[in-house]
Each structure stands twice: as structure tokens, then as C-alpha cells.
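> Predicted model follows, preceded by the sequence.
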Amino acid sequence: MVQQDGQAALPEASDVGLTSAQAAQRLAAGLGNDVPVRASRTVGQIIRANVFTRINAMVAVLFGVIAVIGPVQDGLFALVIVINTLVGIVQELRAKKTLDSLAIINAARPRVVRDGVAVEVRPQEVVLDDVIELGSGDQAVVDGVVVSASGLEVDESLLTGEADPVLKQPGDPILSGSFVVAGSGRFRATRVGRDAYAARITEEASRFSLVRSELRSGVDRILRFITWLLFPIGGLLLYSQLFLDAHVTAEVSAGGTISGPFADALRGTVAALVSMVPEGLVLLISIAFAVGVIRLGRRRCLVQELPAIEGLARVDVVCTDKTGTLTEAGMRLAEVRPLDAAADADALTEVLAALAAADPHPNPSMAAIRDSCGTPPDWPVAAVRPFSSARRWSGASFTTPQGKQHWVLGAPEVLADADSPAVAAAARTAAQGLRVLLLGRADAAVDGPHQVIPMALVVLEQRVRPDSAPTLDYFARQDVAVKVVSGDNAASVAAVAHTLGLPGADQPVDARDLAPQDADFAEKVEKATVFGRVSPEQKRSMVAALQQHGHTVAMTGDGVNDVLALKEADIGVAMGSGSPAARSVAQIVLLDDRFATLPHVVAEGRRVIGNIERVANLFLTKTVYSMTMATVVSLLAVAYPFFPRHATLINAVTFGIPSFFLALAPTTERARPGFVARTLRLAVPAGLVSGLAAMTTYFLVLDGADTPTLADRTAVLITLCATTLWVLLLVARPYVWWKAVLVAAMVGLLLAALLTPVGQAFFALDMSDPAAVGTALAVAGVAAAIITVIRVVDARWLSRERDTRDS
């Protein structure tokens, strides 16, 4: 009996697995693998994250001031925050629903032995003492001890950093997070849940998270800077509005509304502070990401980390495997071609059937052989050497009626001498785009030293995916380089790439001639397009070399041989039918196995990043012009020209409403580094010019008076709206019909507020002074011209810098 702390004794487990009753007892006793599934934030976390923010707290305080002094129109800015927050919550809940449903599909399904039969269960259903089966590409979900092994080789690099596979024998430990690169076996779970070695790492890595990215860190830096400026500017403004005028007094109307200079000073302070806060920027980033997740989810694409969307927008090199990506995963045995005319083709086919039967977890090549070679002979297996990507061959020793026989199957270049006729014949066949393996007879057991005599070429047909060529063409148009990195024969890979029209396919590189330690390794990887006979370690080194050359690299793959490169790449993209190990380390999983989905993922990333940059330009322009106006007002000790309701109207028609539409617009421009610098280069000058233009109009129409009239305030509002709408037009490029409609609609809303009696009464506007309106429009025209000149000069300067850098 097994005695657990605080638990009743449980029946002893055996190495042949648990019964269903024993498993249920352990699960009830809390001995299950209670590590959370990959999931988004909980509903409560989503609501708290959207409601209890620093910006919402600031707005709530400002609304509290307006709630005391009134009127209600001046508190409209709080309603905007409420709507924005609700929209954010709804979008993130939609994204959560999409992610959770896709995560369930993508979750690993370990095979445990229950009642003597191997069955698939959820990782959370594994219990202490369960016996778990492992095959090539499987990842251990708990810690345990090996109870049986057949050439079981385990890669623990994701845990220890050591890349060399470890041969496991009965009694050896298995760590959660490690994955099988060759062979098969069973192990008994000794530590489950949070007791397992990699449980904490796995839980954090498996959780859908908003980890740091250039975009988010850039926005955070901007917001911190704004916060630091907000307090001194806001304090100075408050002091100037309330205390510099000794005659500021408050009056309370019959309806309870506080009026008089004191109330106007408070309202002006609130209006300035509300405009300084970029209240919608963080929200719109979250919405843009959430909508991106939902759109990709509809294409059966699981985004396991949000910054993966951003990363794909920056990708300029895509490294892809051939089998299962450019070609369909399934293969067909086309021919068994004896190398000796005297050899019996039927006998060789019988050997192939025996080799396939000796492999409990065949790879796609061996599966095709198994499906084509019929019933295997009843030959006892004396020794076995399972396939691994590093060795590139597998084999088995049999006891046959004719005696001991030792057979191997793998890459011709590995099993035979480079100058042998077999290798030459294999190369000619591979050049036709076929996959060619060599069947050889060994002179000794395959699990020890031996020599190989080539016996036959095994030719496999692969079907090119019909959507591969359009996908490669899309990347070419988008200036994204595609490199095919495959473990197959270089000539075979080149033939497939050539049929797809991939540039550089006529000059394939055999990776056996490449060494990561060579001085020119990175340059060769940079120049070539097609690589064959690439080992898992070389794939990782190639990705690292491209990154060292300044590239943002996406790696696609589906096999255990791709895991190291997927982990090394900026963005790892795994196929849904790929190995559990590959899916677990990838940031993006294409659940429908369609390489053609990748362009949509890239386009979605570009849409998100490009539009967030546009939105950031708008909101930061608003912050800069508000700070500029507040500073001028404070230094000159004049009344602030706006009430909060004016600020609400300006923010809504110039930035607030348009930003929601711009944040979801399509764009194809590749994202580039330098988000903060690019954003500030437009926002700071545009904000300064807009703020100074507004204050210029203010002083012109005020004409020495101590207190602005509603007509004066309206004139300043017109100048600021006209100028910032022009900034909106500059940011909204390239122009399409719906953007023109959007800007026209905002102009219409502004005119409705300015010209209708209801709008004038609600927003406290007065258009009765034609001279003030004319002054406002004239100043706005000059300001728009200045902003345009700054924009054009800056664009030319950036273009010149980019040309210099590229040359």
C-alpha cells in the first residue's frame, strides 16, 4: 500500500500500469497532474485588468471633481472610459473563448496504460504511478522512471541546455519537459503536478501570456514619461487656475451646480488633465491584439503568446522544412530498386516489411513502407536501432529461418561511401524530386559496430501542397526571404523548391559540408536558399546565424528534429499534426497544417502593429498639445480655454472614434524596429504646433480680456479640431474610400455640435462671432501647412537614412 501525507493508503502500483479504479482513487486523493492547461486569463482577471488601471483611477478622480461642481455634460469623458473598458472586456473575453477552444484541440494527449491497454488521456488525468508510453516526438508531461525501453533516446536540452540525446535504460529517470528523439519506451510517473521538475516552467510557458515585446515596452516607456510630466504640469496648472487670481470665488446655483470663476477654474483644470491622459492607447492595443487572435483563430491558428503576432509582423526570413510543410505529410512507396541484378525484389520487400513492423512509432517514410509492403514475416527481433534525425538511419537485427540477418535503412550518403555507385544512383533519382532511402545489409548487429553492403534503393513519392507556390509567391512580394532547411537529400529538396519557383533553388547546399564553427558559416547561410541533410543542431545554428545578421527569423516545422530550431527562432510555427514537442515550444500552431495560413498570420501581425503605431501617433499628439496648452496657460496665468465637455468633443471627433476604426484596418507594410522614435517624430511636432496654434487663436480672440467668452472658447476649439483632423488625415494614409468616409463623418459630427442649437447648448458653444471663427480657421490653415512641411521633410530624411543604411 502507498501511504500519502494526510491521505488513506492506496493500492500499490505495478510496472504494467494501473487499473481504472486505482487511477480514480489516486485522482480523488489529489495525486493527479494538476498543472493548469494552456489558457488565457480568467474572466475575473480580464475584468480586473481592464477596470482597475492607473488611467481609469486618474479619470475617476477627475470625474469626482466634476460630480461635485457639475454640470453633467462636463463628466462625459468618464462615460467614454466606461464604454472603452466594456469594449476591451468583451473583446478579450471573445479572444479567451477562441484561445481556450483551440488550446484544447492542441493539448498533448499522453498515452497511459490503464487496465492493461494504452489509452489517450488529458495531461491533467495522469496520476501518480501511471505507466506512460513514449514514442518519437512525444514529450514527458510528468517525472518518472523508465520501466521498459527500445532504443529510447531523450533530448533534455529544453531543461538542461545539453543538446546531446541521452540513451535511457530501465531504471533511468525521465524529466518532465524532455522529449523523445528516437526509439520508444514506457515510464512510471513518480512526481506529478507541481512536484514535477519542470512543472513551474511548463505552467508559465504554457500559459497564454502578454510577455514583453518592443511594442508594449515602447508604449510603457511613453506612458511612464507622460506620467512624470503629468504631475508637474497638472500641479502648475491647478495652482495657476485656482490661486493666481485672488478674486476666484464660487457660487452655488439653485440647482446645486457650482458656478463662478472658481468652478470655471476647476473645470478648466479637469479639461486639461483629461486631455493629457492617453486613455484609449493601452485599451486599443489590447483590442487590436484580441481581434487579431480572434481572426487567426477562425483560420485554425493558435497564438500561444500574443507578442508572436508582433514578431511575425517583423519577420524578414522564413525557414521552413520540406516534408509536411511544402509537401504533404503522407508519402507513397513508388519503387524498391535492387542494386544487384541477382537480388530478389520480393525478398527485399519482405525485409522492408519486417523493418517497418519492428518500429512501434514509425516516421512518415517508414509508415509509407509499412502500408505498401504487406504482412511482415514472423521474424523475432534480436536488436533494434530506432531512427533519429541526427543519425539519419534505423535498423534491426532479426532471427530468420536462414539465420541472423542485420538490416539498415536510411540516407544513402550516410550508409554508403560517397563515391559508391549506390550514392550516385540515389542522387540522380533524388534530383527528380523523389525521396530516396538506401536499404543495406550489415555484417553485425545494428546496435554495435558494423559495415553496410548496399542492397536496394527505396524510392518514395511526395506530393507538393497545391498552396505552397502561392504562399512562396506572397512572401517574395512582401520582401520576406524563404529558406528551405530539410534533412532530406539536397538535390531532392532543390527539385521540389524549383517546381515551386523558389529563387536560388538551382544552387542547393549539402549541410554536411557546413560547420557552425567555420568563419564563413553565417555568410553561406545568408546567401543560399535551399539546404539538404541538415541536422537538428545545424538548423538551430542556421537560425542563430541569420539572427546575428540582423534578421527576424520565423521557423516552421512539425517534427522532433525541428524542436531546437523552433525554440531558437524569433517565432516558432508548428503544424498541428506535428510532434507534441514541436507544438509545445512553438509560439504559433497551425492546427489545420496549412502552410498557406502563414501569410494570413503575417498580414494580421502587420495590421496590428501598423495600426497601433497610427493610433499611438494620434493619442500622443493629443497628449503633447494638451501639455503645451496647459504649460502656456500656467505660465501666463490665464483661464484655460476649454471646459471638460469641450475636451470630450475634441477627443471624440479627432482621435477617439477614428482610432477604433484605424486600429482594425488592413495594412501590408512590414513592421520595423524603432516604434518609439518613429511615433514621437510625428506626435511631438504635430502636438506642439497644434497646441501653439490653439493658444495663438486664444490670445487673438481674447484681445486682452480677463475672462474668455463662449465665442472665444469656440474659436479655440475650431482651431484645435481643424488642426488635429489634418493630423488624422496624415496618419490615415494610404487613403481608401472608407477612411474618407470616416473623416467626413467626424467633420459632420463636429459641424452638428457647432451649428445646431442642441449641440451648442449641450457643449456650451457659440458661433455668433464671424471674426473669431475666421481667425480660428486662418490659424488652423497655417498650422496644418507647418505640420505638412514637417511631415514631408521628416519622411524624406527617413528615406535617405534608410537608403544609406541599405547601401
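Nice, thanks for sending it over. Numbers count the residues shown, from 1 in each chain.
> CA atoms for contacts and neighbours, from now on please.
Fine.
> where exactly do the helices run in the stretch 1-150 of the chain?
20-28, 43-51, 54-69, 76-106 (DSSP state H, counting those that start in this stretch).
> Save these as JSON lines, and put in distance to residue 200 too.
Shown next, in JSON lines, are those (distance: least, CA to CA, whole Å):
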{"stretch": "helix 20-28", "distance to residue 200": "20"}
{"stretch": "helix 43-51", "distance to residue 200": "20"}
{"stretch": "helix 54-69", "distance to residue 200": "30"}
{"stretch": "helix 76-106", "distance to residue 200": "19"}
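> looking at those helices, which is closest to residue 253?
helix 54-69 (10.3 Å; CA to CA).
> thought residue 441 was touching residue 404?
No: Residue 441 is not in contact with residue 404 according to CA atoms under 8 Å; the separation is 11.2 Å.
> More neighbours: which of the two?
residue 441 (21 against 16; other CA atoms under 10 Å).
> Can you tell me the element the most centrally placed residue in the chain falls in?
Central residue of the chain (CA atoms, centre = their mean): residue 308, 1.3 Å from the mean position. Per DSSP states H and E: residue 308 is located in helix 307-314.
> Now do that helix: which elements does it pack against?
strand 571-575, helix 597-636 (3 or more CA pairs under 8 Å, 6 or more residues apart in numbering; DSSP states H and E).
> Tell me which other helices or strands the helix or strand hosting residue 684 touches.
Using DSSP H and E, residue 684 sits in helix 675-702. Counting contacts by 3+ CA pairs under 8 Å, 6+ apart, helix 675-702 is packed against helix 214-242, helix 597-636, helix 710-731, helix 770-806.
> Check it against this one:
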Amino acid sequence: MSAPRGRVERPGPAGPETPASNELPGLSSAQVAARVREGRTNAYRVRTSRSVIAILRANVFTVFNAILATALVLVLLVGRWPDALFGFVMVLNTATGTLAEVRSKRALDRLAVLQAPTACAVRDGRDIEIDVADIVLDDVLRLRSGDQVPADATVVRADGLEVDESILTGESVPVRPRAGERVMSGTTVIAGTALVRAMAVGADAYANRLASEARRYSVVTSELQAGTDRVLQWISWVIVPVALLLFWSQMRGTAISAAAVPAGQWRAALVASIAGVVSMVPQGLVLLTSVNFATASLTLARRRVLVQELPAVEVLARVDTLCLDKTGTLTTGRIALSEVLADDGDGALIDATAALREPLLALTAVADPNATAEAILEGLTEGSATPGADASGPLPGAQDVASRVSGAIAFSSRRKWSAAVLDHQTWIMGAPEIVLAQAQAGPGLLAHAQRLTATGVRVLAVVSAPQPCARGTDDEPCLPATRRAAGLVVLAEQIRSDAARTLAYFRSQGVDVKIISGDNPTTVAAVAAGAAITSPDGGGPVALDARELPAEATDPATLDALAGALEGAQVLGRVTPEQKRSFVRALRSRGRTVAMTGDGVNDSLALKDADLGIAMGNGAPATRAVARMVLLGGEFSALPAVVAEGRRVMANTERIASLFLSKTVYASLIAVIVAVSAISYPFLPRQLTIVSSLTIGIPAFVLALAPNSRRYRPGFLRRVLTLCVPAGLVAGAATLTARQWLAHGSADQGQVTTGATLVLVVSGLWLLTLTARPLLGWRLGLIVLMGGTAVLGVLIAPVRSFFLLAWPAPATWLVVAVCGGAAAAGIEAVRLVRAACRPADEGECGRWARGG
């Protein structure tokens, strides 16, 4: 291992301890072969994203596709292809969702680089490099600083071993396993070396068991999709009887379709009945919802936010509770030098950075560094590098001090201190309760250290001695008998620079933020306070020790009690992975929409159960695989942009949903009246397609992409139905009135169809004005363009012929003017009544519904 930047390889007379020479021989080749035959290897397939089959299943097998696919097959079998234009909507909807999610899958697969590609195994008495998958049960593995532990193992021999288990437990403080203790797969060695024996490999390893549990398939809960699916379910209950009734009614007389399809009356009747039921399906709403989600995912991809499932964009706009994992999410996962303090002689602490800089540089410029020494060195030398300096060599200042160091003792978890001899003076740094014991001026400084530790920071003590460290009978270094307390080194976790600003944003949006960690609650509370998290009354964050809460909560009573305990807390410490999952479930049981962020395997279960799981791009592959959303840059500040996109999707989809569901209402009314009265159905599928395109599809596509920052409010479907149901009934009644007026006036079938089509266009365009108001600029131009296109469709002979329309006679124009005007007046009356009943309804939504 090469020396880190700023560090000098300098063994001294009292240098680091050396491992014993009698190494374990490890497994023999024959023993390894036997275990491979038995399947006891570390081979394990890691799923890094949703499979293509899972993506296809979610996008293809929907109620929407089932209805339209059945209708499409029947039309192609008995009708003409122009009447099957609605099939393109089905294909586009499926392709849009599938391609966007496959694109995200491929990006995530490229991101999933195996973090521990090889391991060092002792076999036949020799060290060999092998693939992680080739490890077998009982293999002896050599671990060094920077290695990821490839399998659950028992420590056989350790030398200054420190392991970061935060990816599994959430605790940022390194552990120091001794011989006989276990180290878990997925954790990282940050200092020292060790020989370990593999005790659980492959699917039996703890990290893989967690990942397997998290991989159980679940679907994003989307209010937009749920509302649309509910309408589709309502339609599916009546669509078959309505279709049969329509078919029967069209067989009783001469259907308008029969003139266009001379293959037989039953074929014409079938096409007419399909036109009736297809028009009942809000197919454009499903397509535009997918397009809206896909557009948002592409926008977020440019901001290095990967959306694995499209509805996840909407969910964050609905989130009211955000659970954050501290390590790697709120913090960078590293510690930083905060202060260097000393006693001023009167019981107060003063800054001692300048006075203790050289001793601290000497203490941290040793051969085998740990994370603590790296943090101190970085803090002391930050900004001291000069332009053009060799980045691979010692930093200025550190090099000068290192040349004066005559001996050094590396930190040991057994001793809990390190030492260096600088200019014939011995300096020692370590745990305050050890190095300050029996030191001159030690009790006073120890009291300060204990007070600081209670605030959640990590404190080390520095002492000096005139003589070097002696060696004991076991050749272990000992503290000098005469020591004098010199100062305290205060270390704190690095809070992400964007954390406070991002949390302030969520607080302003009414989102309740909770910090969940495996660390000490006091430590977590201190970090939370540093990120400007406060209690509702503006005071410091309220912290709970999860050890006082249930380990698991499955029954409703326990979940409710746990949710009550969580309500008043902003910080939860000493949380196990299973408890994180229970916390999410408890909050959701109270009707909360919960988002959970994390980067470790320990977060994967909670991410899976949350309404929205968000993983950091530098997190564990298993965590990224189960998350709905991945922050590729690991930047917490990207979340507000995700919220903005979610709000645009929610607000605009609600804005245009009234158009599509009004069509469902008027199509259902027309279908039922036609079926009951046995009159001819006034439209072919192609005519309904052009009506839908000009009054709903094209305008809605434009409106869906417009900017919109309205905050989310629950009740999407209820608000939409209060407008679209009465407006759709008015449009359907006006269309049927025009059809009957023209039919009883002895108009031919072409005039009846054309008149009914134009009345429906007028009704749809007037409903469009409600969602496009205020009618200024591009909004007014959009409505004029759609109306003009409808007129051109009647004026231009080839287009008119394709859609089987006729040039309106004067009597037809009169009917269109009267019925169309009545429809516009009726829809406007619906808007006024709705506004009067709820004058302050829902803020902006109420304003656009009232035309403001």
C-alpha cells in the first residue's frame, strides 16, 4: 500500500507492531476443490436493477392495454385499418414507459461496479489473489487497509484492525474486532491488517441476506395512476354489457357504419359498438401520464438523478415525511478536524491549533494511517499546498516536521493511543480517559473532554513526555510515567455542504424530516443540529434511543404505539436495519407518505418499504437496485429539483385529466342512450379519434409540459370528477340532441354524423378553455389553432373523405350553432356553480377551474 498524500514512511526505534511469523497455512487445493463441488462458494448473483421482464410486465399487463388490445384485434378482424388508429395510442403508451425504464436500468447496471473484485486468500501456505466468487467456506483471508470484507468471517489474528460497518449498521464509528469476533461481508477495513476465516459465503452472507429480502418485488404507489386505474376498473365493470347492448341495438336497425363497411350489417354493428366502448377509455390520459413521467425522468437524468420507476417522480411531490440516513446522506461519511483546544490555566478552553500543530503533524505522519489521523492531517494542512507542488509527496509543513521525527508508534485499538518523538520530545495522542490518567493537569482537561463528548463530537487528548515510550515484557509499548496534558483534538462528522439548505427547503414545504442512524442518539442530534434541524418549537432536535423502542412492529397495536413515539422525534439513534423498516411501516400506518434515503445495505429494507426509496449513487449495489430513485452524484441538494418535477407532473396531469375524463363521461352517456334507444351510433372510431386529438390529445400534450410549481394536495380524483362529470354530461346531451334533431329533420347520414361531430368538437374546445385559462398568448393561440384545424378538416375534401364526413348544409350549421352554443353555456354554468359552491377551493387549482 502506497503512502497517502502528506504522509512519510518513517519507522523508528519504537515502530509499529509486526504480525507473528507463524502464518496459518489455510486450505489445501484438495479441500478447496471439495467445497467447490459441494457448492459452498461465495458465488452470488447480485441484481443491480429491475429486470427487463419485470419492466415489461409492469408496462404491458395493464387494464388499459387489455381493453384496447381486445378492441384493436376485433377491429382489425372485421373492420378497416383507419378505424384502428386508437391502437397507436396503446403502443405509444407501452413503449414510452418501457423504454424510459429500460434506459434507467442500463444506466444503473453501468454504475454497478463490483466493489471487492478480488480477495487475498491463504491456500497451501501461500497468499494468492482470487475472485471474490471463488472464496469457499473456511478459506483463510488476509485483510488489509482499504479492503472490503468479501464474506462473513471470524477473526483469527488482528493487528490494529479497524472496520467501518456503517454500510450494514449505520454506525459511523469504526469497530475494532479482536480474535474470535466476527467481521461482516460488505464492511470496509480502514486500518490495520488481519487474518480471518470465512464462516458464511454466498447467499448465506449477512449482506446478501439483507439484499435478498429487499429484492421482493413491489410497485410504486402513484395517486395519478391509482386514480386512472380506478376509472378503468369502473369502465371494465360496464364495458362488456354496454358493448353487447350496443351490438344488439345496432343489429336492430341500419347503422350509420353500414354505409361505410359493406361487408355486412353485423360487421358494421360490431365496429360501431367498439367505437362506443373505446371512446369510454381515457386512453390519452394514460399515455400523457407516461409521457409526463418520462419527460420528467429525462430532465432529472440531466441533473444526475436516475428514476428507476417513472411514477416515483410523482411520489416525491406527495411526500410529507422524509427519513434520512445520517451516514453518507446527511454527512459525507468522513470525519473532519473541528477544533484544537487547550486549558488556559483558569479552567477555560482556548484555541491551540498553532501551538500543537507540529506535534499533531508528527503524530499523524506515520506509515499506516487510520481515518482519524487522515482527518487531522487534512485539517492541519488544508490550504497550505503551493501551486506546482507534487501531489503525490508530503504536503508542505508535514515534510519539514517529519524530517525531525526520530520515532513513531502507530495507533493500536488495544492501546487506544499513538506516539511520535519530535525533537527529542515524546508526544502522545489517544483516548482521553487513558492518556490523561495520572497526567499532570489531566483531570481538568478530562472533564472538558467528557463535556465535549456529551455534545456528540469525538475527542482525543494530546499529552507530552520528556522520555520515550518504554517496552514491556511482551514487547508492547507503554505510556511514559511522567506526562503533561497538552490539549484536546475535537473531531466531527463532515456534514454535506448542501444539507442545511436542502433541509430548509423541505421544512418550508411542510415536510417532516427525521434523521435515522445506528449511531449514538447524542452524536446524531449534534449532527442534525449542525444541519439546522430543529424541533417544531424552534429548539434543538428531539432525539430518541431506538433501543427503548420495539425491535420489530408487525401487529397494528404495536405499529400505532411506535408511530406515536416517532411523531415528536426528529432524531433516532441506535437503530437496527429491521427497526428502520418498522419505523417506515409505522409512519405509513398513520397515513403518511414516506420517502427514505440511504446508501448502505442496512438501509435497503426500509427503502423497499417506503413510498419512495432514494439511494445515493456511491451506495451499495443492493441498495441502488431496490431504490426507486438514485442520486448518481450523491448530492442531497438534487432532491428539490426532483420535487419540482414531481409537482409539475402532478399539477399538470390534474389540469388535463378533466379533459380526458369528460370524454369518458360523454362517451359513456352516448353509448348507454344509443344502446337503450336502439338508434344508430353517430360515430366511427376514426371520427372519435380526430375529435379526441383536436380537443384533448394535442392540447393536453402542450399543457402537460408547461411549467407549474403548485404544491401537492390530496384528493386528485375527487377534484377532477366534480368538474368532468357534469361537463361531460352536458357535452354528451348536446351531441345526442344534435344527432336527433338532424335525424328527425330528414338529413342524410353524412349530415347527421358531421353535425354530431362538430357539436362534440365545440363542446370539447370550450371545456379546453377552462384548463387553458387565462386565454392569453400561446394558450389562446392553441385553442384557435385546434378550432381552425377542425374547420379545415371539413373544408378540405380528401380529409373530409378519409373521416367520412360531409360538407355541412345550412340546416346542419344551424344545429351546430344552437347545440354547440348550448353546450358551451352549460359547461360555463358548471364552472360557475362549482366555483360558487367552493369559492376558496384548493388554491391555484380552484383558480384555474374558475378561469382565474
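That came through, no problem. Nothing here was measured: the structure is a model prediction, and the numbers come from that model.
> Looking at the helices of the stretch 1-150 of the first structure, which is nearest to residue 230 of the first structure?
helix 54-69 (10.9 Å).
> Near the aligned partner of residue 277 of the first structure in the second structure, how many other residues are there?
Using TM-score structural alignment as the criterion, residue 277 of the first structure maps onto residue 281 of the second structure. Neighbour count of residue 281 of the second structure, defined by other CA under 10 Å: 26.
> Now do the contacts for residue 281 of the second structure.
64, 232, 235, 664 (CA atoms under 8 Å, 6 or more residues apart in numbering).
> make it 7 Å
Neighbouring residues of residue 281 of the second structure by CA atoms under 7 Å, 6 or more residues apart in numbering: residue 664.
> again, but for the one 10 residues further on
By CA under 7 Å, 6+ apart, residue 291 of the second structure lies in contact with residue 96.
> Helix, strand or coil: sort out it for me.
Following DSSP: H, G, I helix; E, B strand; the rest coil, residue 291 of the second structure is assigned to helix.
> Can you tell me how far the match of residue 277 of the first structure is from residue 574 of the second structure?
52 Å (CA to CA, to the nearest Å).
> Please apply the same query to residue 349 of the second structure.
Distance from residue 349 of the second structure to residue 574 of the second structure, by CA to CA: 31 Å.
> Of those two, which one has the most company?
Using other CA under 10 Å as the criterion, residue 349 of the second structure and residue 574 rank with residue 574 on top: 21 against 16.
> That one reaches residue 546, doesn't it?
Yes: with contact defined as CA atoms under 7 Å, residue 574 of the second structure reaches residue 546; the gap is 5.4 Å.
> rewinding a little: please name whichever of the helices of the stretch 1-150 of the first structure is nearest to residue 218 of the first structure.
Comparing the helices of the stretch 1-150 of the first structure by CA to CA, helix 54-69 comes nearest, at 17.1 Å.
> What's the average distance for that closest one when superposed on the second structure?
Superposed on the second structure, helix 54-69 of the first structure shows a mean distance to its aligned partners of 4.3 Å (mean CA distance after the TM-score superposition for the first structure).
> tilt between that helix and helix 43-51?
60 degrees (axes from the mean of the first three to the mean of the last three CA atoms, to 10 degrees).
> Contacts made by helix 54-69 of the first structure with the rest, please.
So helix 54-69 of the first structure is contacted by 74-75, 78, 257-258, 263, 270, 274, 279 (CA under 7 Å, 6+ apart).
> Check stretch 405-419 of the first structure too.
Under CA under 7 Å, 6+ apart, the answer for stretch 405-419 of the first structure is 392-399, 423, 426, 437-446, 452, 454.
> do stretch 636-651 of the second structure as well
Contacts with stretch 636-651 of the second structure, where a contact means CA under 7 Å, 6+ apart, come from 292-293, 296, 300, 313-314, 316-317, 329, 498-499, 502, 707-712.
> Where in the first structure does that stretch fall?
Going by TM-score structural alignment: stretch 636-651 of the second structure matches residues 595-610.
> Any idea how far the matching stretch is from the middle of the chain?
Taking CA atoms, centre = their mean, to the nearest Å, one finds the center of stretch 595-610 of the first structure at 10 Å from the center of the full chain.
> Residue 323 of the second structure contacts residue 592, correct?
No: applying CA under 7 Å, one finds residue 323 of the second structure not in contact with residue 592, separated by 11.7 Å.
> neighbour-wise, which of the two wins?
Relative neighbour count places residue 323 above the other of residue 323 of the second structure and residue 592, with 24 against 18, counting by other CA under 10 Å.
> What angle do strand 612-616 and the helix or strand where the more buried one lies make with each other?
Using DSSP H and E, residue 323 of the second structure sits within strand 321-325. Angle, strand 321-325 of the second structure to strand 612-616, by the same axes, to 10 degrees: 30 degrees.
> So what touches strand 321-325 of the second structure?
With CA under 7 Å, 6+ apart as the test, strand 321-325 of the second structure has contacts from 330, 511-517, 592-598.
> What residue, apart from its backbone neighbours, is nearest residue 282 of the second structure spatially?
Using CA to CA, 6 or more residues apart in numbering and skipping residues adjacent in sequence, the residue nearest residue 282 of the second structure is residue 660, 5.4 Å away.
> Aligned counterpart of that neighbour in the first structure, please.
Per TM-score structural alignment, residue 660 of the second structure is aligned with residue 619.
> was I right about that match contacting residue 278?
Yes: Residue 619 of the first structure lies in contact with residue 278 (CA under 7 Å); the separation is 5.5 Å.
> Looking at these two, which is more packed in?
Neighbour tally, residue 619 of the first structure and residue 278, criterion other CA under 10 Å: the higher count belongs to residue 619, 24 against 21.
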